[in-house]
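Visitor: Fold the stuff below for me.
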Amino acid sequence: MCGIVGAIAQRDVVAHLIDGLKRLEYRGYDSSGVAMLADGAISRVRRVGRVAEMESAAQAEQLHGTLGIGHTRWATHGGVTEPNAHPHISTSVAVVHNGIIENHDEQRQKLKALGYVFESQTDTEVIAHLIEHHLKGSGDLLKAVQLAVQELHGAYAIGVIARNLPGQLVCARMGCPLLIGLGEGENFIASDVSAVLAATRRVIFLEEGDVATLGVDEVRIFDKSGTAVERPVRVSEVSLASLELGPYQHFMQKEIHEQPKALADTIEQVLDTGFAASLFGDEDGELLRQVEGVQILACGTSFYAGSVAKYWIESIAKLPCTVEIASEYRYRSAVANPRYLVVTISQSGETLDTMEALKYAQSLGHGLSLSICNVRESAIPRASKLVFYTRAGAEIGVASTKAFTTQLVALFTLATTLAKVQGRLDGNSEQHYLDALRQLPGSVQHALNLEPQIKPWADRFTSKQHALYLGRGVHYPIAMEGALKLKEITYIHAEAYAAGELKHGPLALVDEAMPVVVIAPNDALLEKVKSNMQEVRARGGELFVFADLDSHFGESDGVHVIRTPRNVGVLSPIVHAIPVQLLAYHTALARGTDVDKPRNLAKSVTVE
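Guide: Below you'll find the model as predicted:
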């Protein structure tokens, strides 16, 4: 959510900043801007809309400079207007900011009393004036930022330049991701490694409370106490090719079709070792042997992945499992069991609600924590005792696809590993589950081959305003995920229900205008699902059924059926996630919505 770039170099960096902002577009935004220090003055260009519009304005104004900052804003405080767009300027200081300052009203009143005039409705302008205030007193930009952040309550990642200090770029972070990119005779800041990859792969991930100052040839970092510290330099493994569309029309389309490889890459580490505790960083299995239950905390699509995992953990590992939305868990009086494993799931590893939920769980006495994440060295894995990294590669589309299915692989691996280390998985069962994983990428490819059959369904959904999704058992969360995908990128209102709940209320909504999507694999609950389908048909509802090849029912008037090639048993939820992704994608395509950047949404949600 929002994106930051900054650069200090011996060359003009405007093109780098704009390219970086383009690579951050996937995070979600509604305005963008850059501020450059050149010729003893700060020049700024901001625009509502896409980065391309701001880029054209910057070119028209011949913006240039060797020191600058840029930002893509997702509106929180104040509407989507140019005055609210970043960077914000206070006389001699320009600031970009991700996050939310909780005490901005208090600081605003104090600064107004000191004579500062506010031009925006944002909390960020408070930061600019506060740094300007401290800079007047000290003349030291690093010291001014250190003093300012001590007065801020909330979450922030900030980049700061000052008119009279052309050789210095200062940044700070608390609760929001920020990294430093190390170049030769140039250095960079960014909220995401993708924004610096064109210039360098050597990065430093700042830690909570860090403040750093960058010159062209040096970087100095200070912790929240003001003590100079060294942070490790990492070499990013993210490939630039993964950030390009290639032959695809949208990143979501690309990422849907990358799932066989993403799954194979994630599964590879499991096939190499079997279901070993070392996959999670528990080298001898001692920690996982102590687990008496599992508490899963996640948001959005990751919450639905956790909801699938509940069925696996309880049926395979025979351990109790609860799944909670992170933003709800962190604000209730939870009863902690220190013997429960707290599992957090986050594609980015920076989801604020999930991070705060983990901190809350740890404060209650949950000492054993596991993170499932797709981004190495991100905040949530660093705060967790155990980690499983999925190998989905960069996911740019806001609507998660390959991150979701690789999370499911990680969670299935957790369920089977818990069963093994606790003596509940025999050798034959382990081999059966490993064989199922080995065959999974091929099964997913078969599901992708259903795309030509799904496209005509999408045309039928184009004019709809509402839809219901139904599933039972372990496939109910897949129905929820399918409904979420449709909502996210088509703006069609969609809701998912456990199919047995249909007669307890939702059936009142069913008529000929309400399409009903059903996840109906050939499992133990198939006959129950068929009965629920009859309830829909009896009310005139039109059914769109994703079934298996060996499900014994056919199409009829008002009943449309697409079959996956075969039932894949325990991993069926992963395969059935593919057609609901394709249905949402092609419906969005037919409706002409912005598939990769749906309105009002962001990829990396680093605010409440």
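Visitor: CA atoms for contacts and neighbours, from now on please.
Guide: Will do.
Visitor: Show me the helices in the stretch 251-400 of the chain, by range?
Guide: 251-257, 259-273, 286-289, 300-312, 326-329, 352-363, 379-382 (DSSP state H, counting those that start in this stretch).
Visitor: List just the one of the ones you listed that sits closest to E186.
Guide: Evaluated over those, closeness to E186 peaks at helix 379-382, with 25.8 Å, by CA to CA.
Visitor: Next, format the helices of the stretch 251-400 of the chain as CSV and append mean neighbour count.
Guide: Formatted as CSV, these follow (neighbours: other CA atoms under 10 Å):
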stretch, mean neighbour count
helix 251-257, 22
helix 259-273, 18
helix 286-289, 18
helix 300-312, 24
helix 326-329, 19
helix 352-363, 21
helix 379-382, 22
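Visitor: So for the helix or strand containing L111, what gets flagged as buried?
Guide: Here L111 sits within helix 104-113, counting by DSSP states H and E. By 16 or more other CA atoms under 10 Å, the buried positions in helix 104-113 come out as H104, Q107, R108, L111.
Visitor: got the contact list for it?
Guide: Applying CA atoms under 8 Å, 6 or more residues apart in numbering, the external contacts of helix 104-113 come out as F118, D123, V126, H129, L130, L152.
Visitor: switch to 6 Å and redo it
Guide: Outside of helix 104-113, the residues within contact range by CA atoms under 6 Å, 6 or more residues apart in numbering are D123, V126.
Visitor: repeat for stretch 21-33
Guide: 1-3, 45-49, 51, 70-74, 85-86, 195, 396, 601-604.
Visitor: redo that, cut-off 8 Å
Guide: 1-5, 44-51, 54, 70-75, 80-82, 85-87, 192, 194-195, 243, 396-398, 596-597, 600-604.
Visitor: Over to stretch 312-325?
Guide: Against stretch 312-325 from outside (CA under 8 Å, 6+ apart): 292-300, 303, 306-307, 310, 412, 414-420, 424-425.
Visitor: taking the contacts of stretch 21-33 one by one, which sit in helices?
Guide: Counting by DSSP state H, those place V51, M54 in helices.
Visitor: Please indicate which of the contacts of stretch 21-33 are buried?
Guide: Among these, those buried by neighbour count (16+ other CA under 10 Å) are 1-5, 44-51, 54, 70-75, 80-82, 85-87, 192, 194-195, 243, 396-398, 596-597, 601-604.
Visitor: To compare with the earlier structure, here is another sequence to fold:
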Amino acid sequence: MCGIFAYLNYNVNRERRYILQVLFNGLRRLEYRGYDSAGIAIDSSSVSVCAELGSSPVLDSPTRSQPICADPNSFSNSRLTPPPLVFRQEGNIESLVKSVYQEVAEVELNLEESFSIHAGIAHTRWATHGEPAPRNSHPQTSGLGDDFLVVHNGVITNYEVLKETLVRHGFIFESETDTEVIPKLAKFVYDKANEATGDQVVTFSHVVLEVMRHLEGAYALIFKSRHYPNELIACKRGSPLLLGVKEMRENQENGSAFEDNTFMSKDGHPKELFLSSDAHAVVEHTKKVLVIEDGEVVHLKDGGVSILKFENDKGEHVGPLSRVASVRRALSILEMEVEQINKGHYEHYMQKEIHEQPESLTTTMRGRLIRRGSSKSKSVLLGGLKDHLKTIRRSRRIVFIGCGTSYNAALAARPILEELSGIPVSMEIASDLLDRQGPIYREDTAVFVSQSGETADTLLALQYALENGALCVGITNTVGSAIARKTHCGIHINAGAEIGVASTKAYTSQIVVMAMLALAIGGDTISNQARREAIVDGLYDLPNKVREVLKLDQEMKDLAQLLIAEQSLLVFGRSYNYATALEGALKVKEVALMHSEGILAGEMKHGPLALVDENLPIVVIATRDACFSKQQSVIQQLHARKGRLIVMCSKGDATSVCPGESCRSIEVPQVEDCLQPVINVVPLQLLAYHLTVLRGFNVDQPRNLAKSTVIKVAYQCNLYKANCSTNYPPSCKAE
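Guide: Model prediction:
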């Protein structure tokens, strides 16, 4: 993933220094999405200032594509403004900030120059094409003069074909990125349209619509052009993007509807507009947002916002001057607070999010666990599913589909779903399902699990399941996400903002939500009523049990100190805790950059046992459940081969499960077996965190990894206003 951000001030005087700070701070909020290189583009000085400087370049470095001012005679076209200032730098955001201020100081650029209207764009990159380097950083340019600039999140799958075509038309490529074809294609479209239309004005939105018609893949894009000064265009397909609106007028009502294709009349009222990959970069400026939908082209011009809908699926040719449908949309209000995206007294986001789990679990369950009447009968209410429960109960099978941590969470919940529902439950990794074109039937219920709701492989699998007629259920942390909008129904896990790349609190909230899903599906079965009520009681007490296990923090830090120099770690689990083994190993792998492998304990003798010796550290999860005696046998076999054992067990079991003084134990509270994975994963999260810090790595931004995250909004809908935190609003359902 990459992070894209833009800031446009309209009739609000802002100095260049302020504009730079807004862009830099926006990128800092998005740095978890990409941190190997970064770049920004802002307007240069006016034409008159460039004329005074003459034709000599005043700023030319590897981080820029063009000097501040070229030959002033080249600006004879009254609409064509001077080339923008483009800064690109390898490394993190602070490397970019330092290089920008260094270059600005060298050329004595006036940071106090004021702009009443200005459009700036910014980008932080996670490399997919080309090594981290200034030439591969964004904004990418159309060529000499920077007529069109683009920042991009996503992947263009047909870029090689487009590149070959553009090369035949004389375009020269300087980067190794897929993104560079986009601004060059925009210039090609613009030039051809002007040749064809003569004096007829070709609008910025028509250029972008024609560009979109040629692009394949997933993307969120922001365009800036010298031909359309003080305008920005954003569009998306499959990657998250939202617009933030801050109007400088008193008593402005929130959530007003668009009028005449814009929610703001072009009345000259001052305002600031923000485009961002997610809400973290916007919430400190405004809570009024519009979540941009796939295929929408959002045009910021003259203080107004127009939305056009790109419909390529119908096979219609959308030419540069074709008419396209305008869209009316309503603003939404962010539920997020600035405090949620700050680290507070914690050193890292991952540490904060691990310790927030008692609160995130409480929020996940709020309003959903029901105790009725004097008998205190216990049940679960999932408002987003209530109209579809009968269909789910009649399903031929339930198919869970996800990637990474979300897949592991579903795996942890599979046993209780099978037990309470009596329906066969299968597991699919989204990418593998698509590779195999695995069978999905109309009688299936397909459950799509994703923290962000924007996971690319999961979205593709969702489209595949919809085409095959399955009932599609979404489980996400993001009300306005693509998965939330495209599934028939769903559950919002409501874990709160998760900024650390390695998911922690979203994982435990996902398990709890799927346990509640099992309770809801099995809610009409008398035979398992006692079991269901015991689970509800366990859910009520779960946050307190997590607080108890978090007290192991120092113990896990001490264990991490012992493992700091190790090259590998094995984690054995079984039944409910096979997923815990996978997730614990994944956390160590993700952030501590240490080889780790989660292994099904029942498969130990079928290969993994060959790795065991006195040097390899091995974690065995042996809390009390139906497989406890089998795990005791596994521990004995590992001990017989001098395995270096670390055993996670229930409180009071350390002496009975740990053979010999060389075995180290981790004692955790005992809860209902289906909820034990929530407890057992927390020490492994803490271990991964402390290992990473002690080894000197960046725990919030692990090497080569980034992720999508939350855009959480409260829709303006009276019907759902009272319980928006527990249900999808109608606009999130594909009825």
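Visitor: Need the TM-score between these chains.
Guide: The TM-score (TM-score structural alignment, normalised by the length of structure 1) is 0.96; 604 aligned residues with a CA RMSD of 1.8 Å.
Visitor: Among the buried ones among the contacts of stretch 21-33 of structure 1, which lie within strands?
Guide: Counting by DSSP state E, those place G3, I4, V5, R44, V45, R46, R47, V48, G70, H71, T72, R73 in strands.
Visitor: List just the nearest of those to E356 of structure 1.
Guide: G3 (20.7 Å).
Visitor: What residues does that closest one make contact with?
Guide: So G3 of structure 1 contacts L21, L24, E25, R27, H71, T72, R73, N98, A190, S191, D192 (CA under 8 Å, 6+ apart).
Visitor: rerun that using 10 Å as the cut-off
Guide: Contact analysis of G3 of structure 1 by CA atoms under 10 Å, 6 or more residues apart in numbering lists 20-29, 32, 70-74, 96-98, 157, 177-178, 190-192, 195, 604.
Visitor: before we move on, what about N528 of structure 2?
Guide: Applying CA under 10 Å, 6+ apart, we find N528 of structure 2 in contact with E419, L420, S421, L519, G522.
Visitor: What of L152 of structure 1?
Guide: I100, I101, E102, N103, H104, Q107, V126, I127, L130, M174.
Visitor: Can you say which two of those are spatially most distant?
Guide: Q107 and M174 (17.8 Å).
Visitor: quick one: whichever residue in structure 2 pairs up with R44 of structure 1 from I42 of structure 2, how far?
Guide: Alignment note (TM-score structural alignment): R44 of structure 1 maps to V86 of structure 2. Look at V86 of structure 2 and I42 of structure 2: by CA to CA, to the nearest Å, they are 7 Å apart.
Visitor: Which neighbours do those two have in common?
Guide: Contacts common to V86 of structure 2 and I42, judged by CA under 10 Å, 6+ apart, are G120, I121, A122.
Visitor: all helices for the stretch 51-200 of structure 2, in order.
Guide: Assigned by DSSP H, counting those that start in this stretch, the stretch 51-200 of structure 2 shows helices spanning 93-107, 159-168, 181-197.
Visitor: An error on my part: the question was meant for the stretch 451-600 of structure 1.
Guide: Using DSSP H, counting those that start in this stretch, helices in the stretch 451-600 of structure 1 cover 451-461, 476-490, 526-538, 572-591.
Visitor: tell me which strands and helices the second one is in contact with?
Guide: The criterion is 3 or more CA pairs under 10 Å, 6 or more residues apart in numbering; DSSP states H and E, and the helices and strands that helix 476-490 of structure 1 contacts are helix 300-312, strand 466-471, strand 493-498, strand 515-520, helix 572-591.
Visitor: Just tell me the aligned range of the longest one in structure 2.
Guide: Taking TM-score structural alignment as the measure, structure 2 aligns residues 676-695 with helix 572-591 of structure 1.
Visitor: The fourth one too?
Guide: Residues 617-622 of structure 2 are where strand 515-520 of structure 1 aligns, taking TM-score structural alignment as the criterion.
Visitor: chain center to the matching stretch, what's the gap?
Guide: Its chain's C-alpha centre lies 32 Å from the corresponding centre of stretch 617-622 of structure 2 when counted by CA atoms, centre = their mean, to the nearest Å.
Visitor: on average, how far is it from the matching bit in structure 1?
Guide: Stretch 617-622 of structure 2, aligned to structure 1 and superposed, deviates on average by 0.6 Å (mean CA distance after the TM-score superposition for structure 1).
Visitor: Please verify my assumption that V80 of structure 1 contacts T72.
Guide: No: using CA atoms under 10 Å, V80 of structure 1 makes no contact with T72, being 11.7 Å away.
Visitor: where do the contact lists of these two overlap?
Guide: Y29, D30, S31, R47, V48, G49.
Visitor: May I see the residues you listed organised as TSV, with distance to G137 of structure 1 added?
Guide: Formatted as TSV, those follow (distance: CA to CA, whole Å):
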residue	distance to G137 of structure 1
Y29	35
D30	36
S31	33
R47	33
V48	35
G49	38
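Visitor: So which of those residues is the closest to P232 of structure 1?
Guide: Y29 (30.6 Å).
Visitor: Tell me which helix or strand the closest one sits in.
Guide: Applying DSSP H and E, one finds Y29 of structure 1 in no helix or strand.
Visitor: what residue of structure 2 takes the place of it?
Guide: Under the alignment (TM-score structural alignment), Y29 of structure 1 pairs with Y35 in structure 2.
Visitor: Skip the chain neighbours and tell me the closest residue to that match.
Guide: In space, Y35 of structure 2 comes closest to N92 once its chain neighbours are excluded; the distance is 5.0 Å by CA to CA, 6 or more residues apart in numbering.
Visitor: you'd agree that neighbour is up against T124?
Guide: Yes: using CA under 10 Å, N92 of structure 2 makes contact with T124 at a distance of 8.1 Å.
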